[in-house]
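Peer 1: I'd like to go over a predicted model; first the sequence, then the structure.
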Amino acid sequence: MEKIKFVADYQINTSKKIIYPYLSTASGLSQWFADDVVINEDKVYNFIYDGENHYARPVIMRTHHHVKFEFFDPSEEEEDGTDKTFIEFKLDENELTQTFYLRVVEYGDAYDEQEQRSIWEGLIANLKEIIGG
């Protein structure tokens, strides 16, 4: 299946210190992003949604700035250089307006872009409701 890259920016009315745990911890992610998130002893995140397990490794964890998870199938031998599915969260500030933005980058199996945008708008609305932003 073809993969596409989805990128969207969302204005968040909160500080990086408040939002970062919701992007980087199992308890934070399970409140808005997945039904549940479990981290095993090897630091592998298991995102559980729609009754399915989705395993990912954190490849970037830059405190209060940037989080990136690469997904993988634990039943398959991993190959370097393969086209890996990932999700990335970046926190940026517009210095002129002092406004914070959450940039979501999702690279994965092709979906209808409008459907993808709708899914993310719902997820971000949940996140904003939780953090009050």
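Peer 2: Looks like it came in fine.
Peer 1: alpha carbons only for contacts and neighbour counts from here, please
Peer 2: Noted.
Peer 1: centre of the chain to stretch 118-133, how far?
Peer 2: 12 Å (C-alpha atoms, centre = their mean, to the nearest Å).
Peer 1: quick one: buried residues of it?
Peer 2: Neighbour-count burial for stretch 118-133, counted by 16 or more other C-alpha atoms under 10 Å, picks out 120, 124, 127, 128.
Peer 1: the second one: which element?
Peer 2: Secondary structure here is read from DSSP states H and E; on that basis residue 124 sits in helix 113-131.
Peer 1: A further structure is provided below for comparison with the first:
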Amino acid sequence: MSKIKYELEIPIHASPSMLYQYISSPSSMEEWFADKVNSRGKIMTFEWDGNEEKAEVVIKKADEKIKYKWLESDDDSFFEIKIQVHALTKDVSLIITDFAYEDEIQESKQLWENQIEELKHTIGA
């Protein structure tokens, strides 16, 4: 069974440049995404409850998006966090693209929503 790609759009009241720091900097990501985050070149190591996962940064565009590819994944799955600014209203949203097995999509979406709520709390948005 292969994973299914899904997207979430979550409005957030923050500037794109500040948000970019929180989705790309290891020290900022430790505040909302993982217990511990380290980087060596393009390889990021995320730690949750003592378990490590490594991902490669495959796309990085300042104030726009960052895309990570899990190193231990045997498929083409990735996760991407994109900062979208509405042309007319200037409202800012995070667009999350991720993959999960069909029976885990709702749980995965809920996890992302909880993580983004933690980010909002951290930055006061």
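Peer 2: Cool, got the structure. Quick caveat, the model's predicted, so the values are computed rather than measured.
Peer 1: please work out the TM-score for the two chains.
Peer 2: Once superposed, chain against chain, the TM-score is 0.90 (TM-score structural alignment, normalised by the length of structure 2); 125 aligned residues with a C-alpha RMSD of 1.8 Å.
Peer 1: all strands for structure 2, in order.
Peer 2: Using DSSP state E, the strands of structure 2 run over 4-11, 36-40, 43-48, 51-61, 65-70, 79-85, 92-100.
Peer 1: of those, which is nearest residue 29 of structure 2?
Peer 2: Among those, strand 36-40 comes nearest to residue 29 of structure 2, with 6.8 Å by C-alpha to C-alpha.
Peer 1: what packs against the closest one?
Peer 2: Applying 3 or more C-alpha pairs under 8 Å, 6 or more residues apart in numbering; DSSP states H and E, we find strand 36-40 of structure 2 packed against helix 26-29, strand 43-48.
Peer 1: looking at structure 1, which residue lies furthest from center?
Peer 2: Of all residues in structure 1, residue 96 has its C-alpha farthest from the mean position, at 26.4 Å, by C-alpha atoms, centre = their mean.
Peer 1: and whatever residue of structure 2 lines up with it, how far is that from residue 15 of structure 2?
Peer 2: Alignment note (TM-score structural alignment): residue 96 of structure 1 maps to residue 88 of structure 2. Counting by C-alpha to C-alpha, to the nearest Å, the gap from residue 88 of structure 2 to residue 15 of structure 2 is 16 Å.
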